[in-house]
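Peer 1: below is the structure, and that's it, no one-letter string:
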């Protein structure tokens, strides 16, 4: 029953996915056909000034031939006045941004902000220096080479816009970080350690300086928190194991109850048949337990939680408990609602001596088998739902394979 339900659900899901894929594929084909054959009139739009070139793959027919060619279309060009304006804007932007975090060109101790393009990408810039080694083309200072008295550096920006070229120069004075900043203090300490190291290279040990400039220095090794990390890891592992055990115990309990519910229809059916044949409840239970234990010993069946509860109930009766007490303990200690219902049904009818017990068991048997059928259908639906995730992933991959190449061919 479960297999048929699963197969039916998988077939429906497969049909839905195939339908969606076909619809998406047809829509993409129609869009591509319309874009390539109907809407194209030999006109390729250019990108705006400063934008990238457009690469377009086209089919060209000539002299009874049909060939595929790739054309490269330049961005829209600038007029003369626009080029002059672009150079002017680039110079203004350089003056406004090149200092970066520095406050003055006469005292540059932080990296400069030198970019390769300005004026919204219309002007490309190549940077040159009259003295190399202090500033890189990206504006990064080599702070170890900067002398204490500072260094004057002339920067030259060679600006290009289309086929035009223009030069713009300015000067800065690079200086080391001052002692009023944290970086300057650290630089002074590192320099003092370096000098001490160079002076005492022949000694067995390096004695670190205890005073640099006006700062008193106290050295210590960096604390290693491996022990704390191990303690935290231990607590995490214990917590994870505890949570895992609780989760496993809960799953085991749920599985045990589900297995007991699977056995319930067979137990009720055998009780109904045996008691309907004239046996007392005790004799019917003895017959069920004996048959089950013999099958388990012979290896014909595995141990089943529901029948094990019947074995426990029969042993309690054999140990001297009355039938009603043993049945009531079954309902109290068993966590399955079905067995509690059976316990209440049997105890009430045995206590009252009702003659309707057989009819009640038959009705309970029908209800139990109906519940089992519904449970099987629900299990099949759950299995089908779990299959939707990988199938949806496959659908997504198929759509990406179809859509991405189409999107890449669209020139925005």
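Peer 2: Here it is on my side, so go on. The structure displayed is predicted, hence computed values, not measured ones. Numbering: from 1, shown residues only.

Peer 1: when you work out contacts or count neighbours from here on, use the C-alpha atoms and nothing else.
Peer 2: Noted.

Peer 1: can you tell me the closest non-neighbouring residue to residue 271?
Peer 2: Of all residues not flanking residue 271 in the chain, residue 284 sits nearest, at 6.2 Å (C-alpha to C-alpha, 6 or more residues apart in numbering).

Peer 1: the one you found and residue 21: what is the separation?
Peer 2: With distances taken as C-alpha to C-alpha, to the nearest Å, residue 284 is found 60 Å from residue 21.

Peer 1: can you check residue 3 too?
Peer 2: 27 Å.

Peer 1: ok, back up a step: the residue nearest to residue 271 reaches residue 275, doesn't it?
Peer 2: Yes - using C-alpha atoms under 8 Å, residue 284 is in contact with residue 275, at 6.2 Å.

Peer 1: returning to that earlier point: ok but the residue nearest to residue 271 is inside a strand, no?
Peer 2: No - counting by DSSP: H, G, I helix; E, B strand; the rest coil, residue 284 falls outside a strand, being helix.

Peer 1: can you count the residues close to the nearest residue to residue 167 once chain neighbours are set aside?
Peer 2: In space, and not counting its chain neighbours, residue 167 is closest to residue 158: 4.7 Å by C-alpha to C-alpha, 6+ apart. Residues near residue 158, counting by other C-alpha atoms under 10 Å, number 16.

Peer 1: which residues touch the strand or helix carrying residue 158?
Peer 2: Using DSSP states H and E, residue 158 sits within strand 151-161. For strand 151-161, contacts defined as C-alpha atoms under 8 Å, 6 or more residues apart in numbering pick out 83, 86-87, 122-131, 165-175.

Peer 1: show me the helices in the stretch 101-250 of the chain, by range?
Peer 2: Here the stretch 101-250 of the chain has its helices, by DSSP state H, counting those that start in this stretch, at 182-199, 226-276.

Peer 1: quick check: the residue nearest to residue 271 vs residue 18, distance?
Peer 2: On the measure of C-alpha to C-alpha, residue 284 and residue 18 end up 56 Å apart.

Peer 1: try it against this one:
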């Protein structure tokens, strides 16, 4: 009886995957090929998820989707927000189907334990895909926080030398080639300014893709100066710069504390190993 259940369950888990792959055909090849293989390691299976989501008629309009859109705009080109929203949902659904498929195969060889392991694998990988967005954004915010004080300081120096804020920002973008989130976003912002976009539209990229309180305040001050002018902007930027240096120092101390905590467990293992190496010969000699 159990053998029959295993066969039936295997068929039930394999059949949907094969059907979805057959229906997908080559419809999603171009969408899959543009994805980074390092970032989306199982991208070749994503047609399963794309086909399932299209067949479901999902509208991508609930609160979860709105949150995902905000996160995706920070990490990717805002023009491709809807594309990456579909990619993440397709990836999550793909992992669920792969988990069920794996549960069918493992159940055949390992019984109930294999079934549970397969389902757990699918659920964990799907969760990890979406949770990875939060981790990427946290790392991005930390890098932006580290770069912001130097960036603001450069603007203050150039502004003090007589340049307008707009000219100072363009000069920094042209001369700095750092491959960090802040400067990549700055380059995209300046490119739009040079191509005729309004300052408000261009700096919208900065506030969206560098969505930190420090950047939002900075953009607000810069746009206010570009609209109305005035000498108060230098004082405001100087105050912002001082706050950013304090936050950068606090962030560095937090990172240092986290590093110490991560090193604690390996150090304990090393101490335990040394104790074993030291004590074992003494115990063996006593037994002799």
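Peer 2: Arrived safely. All values derive from a computational prediction rather than experimental measurement.

Peer 1: picking that back up, buried ones only from the contacts of strand 151-161 of structure 1, please, as a ChimeraX command.
Peer 2: Typed into ChimeraX, the next command selects the buried ones out of the contacts of strand 151-161 of structure 1 (criterion: 16 or more other C-alpha atoms under 10 Å):
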select :83,86,87,122,123,124,125,127,128,129,172,173,174,175
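
Peer 1: before we move on, back to that, so which bits of the strand holding residue 158 of structure 1 are buried?
Peer 2: Neighbour count says strand 151-161 of structure 1 has 151-153, 155-161 buried, by 16+ other C-alpha under 10 Å.

Peer 1: who's more crowded, residue 3 and residue 21 of structure 1?
Peer 2: The neighbour count for residue 3 of structure 1 versus residue 21, taken as other C-alpha under 10 Å, is higher for residue 21 (17 against 12).

Peer 1: which element is residue 339 of structure 1 on?
Peer 2: Assigned by DSSP H and E, residue 339 of structure 1 belongs to helix 337-352.

Peer 1: and whichever helix or strand comes after that helix with helix 226-276, angle?
Peer 2: As assigned by DSSP H and E, the chain's next helix or strand after helix 337-352 of structure 1 is helix 357-408. Interaxial angle, helix 357-408 of structure 1 versus helix 226-276 (axes from the mean of the first three to the mean of the last three C-alpha atoms, to 10 degrees): 140 degrees.

Peer 1: ok and helix 357-408 of structure 1 relative to helix 337-352, angle-wise?
Peer 2: If you take the same axes, to 10 degrees, helix 357-408 of structure 1 sits at 170 degrees to helix 337-352.

Peer 1: what is the burial count for the corresponding residue of structure 2 for the residue nearest to residue 271 of structure 1?
Peer 2: Taking TM-score structural alignment, the alignment pairs residue 284 of structure 1 with residue 168 from structure 2. By the criterion of other C-alpha under 10 Å, residue 168 of structure 2 has 19 neighbours.

Peer 1: equivalent analysis for the one 10 residues further on, please.
Peer 2: Look at residue 178 of structure 2: counted by other C-alpha under 10 Å, it has 10 neighbours.

Peer 1: how far away is it from residue 147 of structure 2?
Peer 2: Residue 178 of structure 2 sits 10 Å away from residue 147 of structure 2, going by C-alpha to C-alpha.

Peer 1: ok, now residue 264 of structure 2?
Peer 2: Using C-alpha to C-alpha, residue 264 of structure 2 is found at 29 Å from residue 147 of structure 2.

Peer 1: kindly report the same for residue 249 of structure 2.
Peer 2: Distance from residue 249 of structure 2 to residue 147 of structure 2, by C-alpha to C-alpha: 12 Å.

Peer 1: of these two, who's got more company?
Peer 2: residue 147 (18 against 13).

Peer 1: touching, that one and residue 184? I think so.
Peer 2: No - between residue 147 of structure 2 and residue 184 there is no contact under C-alpha under 8 Å: 11.7 Å.

Peer 1: report the central residue of structure 1.
Peer 2: Note on structure 1: the residue nearest the mean C-alpha position is residue 393, at 14.1 Å, using C-alpha atoms, centre = their mean.

Peer 1: and that one, what is it in contact with?
Peer 2: Neighbour list for residue 393 of structure 1: empty [criterion: C-alpha under 8 Å, 6+ apart].

Peer 1: how much space between it and residue 18 of structure 1?
Peer 2: Distance of residue 393 of structure 1 to residue 18 of structure 1, computed by C-alpha to C-alpha: 13 Å.

Peer 1: what's the overlap in contacts for those two?
Peer 2: Residues touching both residue 393 of structure 1 and residue 18 (C-alpha under 8 Å, 6+ apart): none.

Peer 1: name the SS class of the equivalent of residue 307 of structure 1 over in structure 2, please.
Peer 2: Residue pairing (TM-score structural alignment): residue 307 of structure 1 is matched to residue 183 of structure 2. Of the three states, residue 183 of structure 2 takes helix according to three-state DSSP.

Peer 1: now residue 183 of structure 2: how far from residue 69 of structure 2?
Peer 2: Going from residue 183 of structure 2 to residue 69 of structure 2 by C-alpha to C-alpha gives 22 Å.

Peer 1: now do residue 126 of structure 2
Peer 2: Per C-alpha to C-alpha, residue 126 of structure 2 is found 18 Å from residue 69 of structure 2.

Peer 1: which residue is the nearest non-sequential neighbour of residue 123 of structure 2?
Peer 2: Spatially, and ignoring its direct neighbours in sequence, residue 123 of structure 2 is nearest to residue 96 (6.1 Å; C-alpha to C-alpha, 6+ apart).

Peer 1: what count of nearby residues applies to residue 260 of structure 2?
Peer 2: For residue 260 of structure 2, the count of nearby residues is 11 (other C-alpha under 10 Å).

Peer 1: which position in structure 1 aligns with it?
Peer 2: Match for residue 260 of structure 2 (TM-score structural alignment): residue 384.

Peer 1: between the buried residues of strand 151-161 of structure 1, which is nearest residue 10 of structure 1?
Peer 2: Taking C-alpha to C-alpha as the measure, residue 161 is the one of the buried residues of strand 151-161 of structure 1 closest to residue 10 of structure 1, at 62.1 Å.

Peer 1: tell me what the helix holding residue 339 of structure 1 is packed against?
Peer 2: The helices and strands touching helix 337-352 of structure 1, judged by 3 or more C-alpha pairs under 8 Å, 6 or more residues apart in numbering; DSSP states H and E, are helix 226-276, helix 323-333, helix 357-408.
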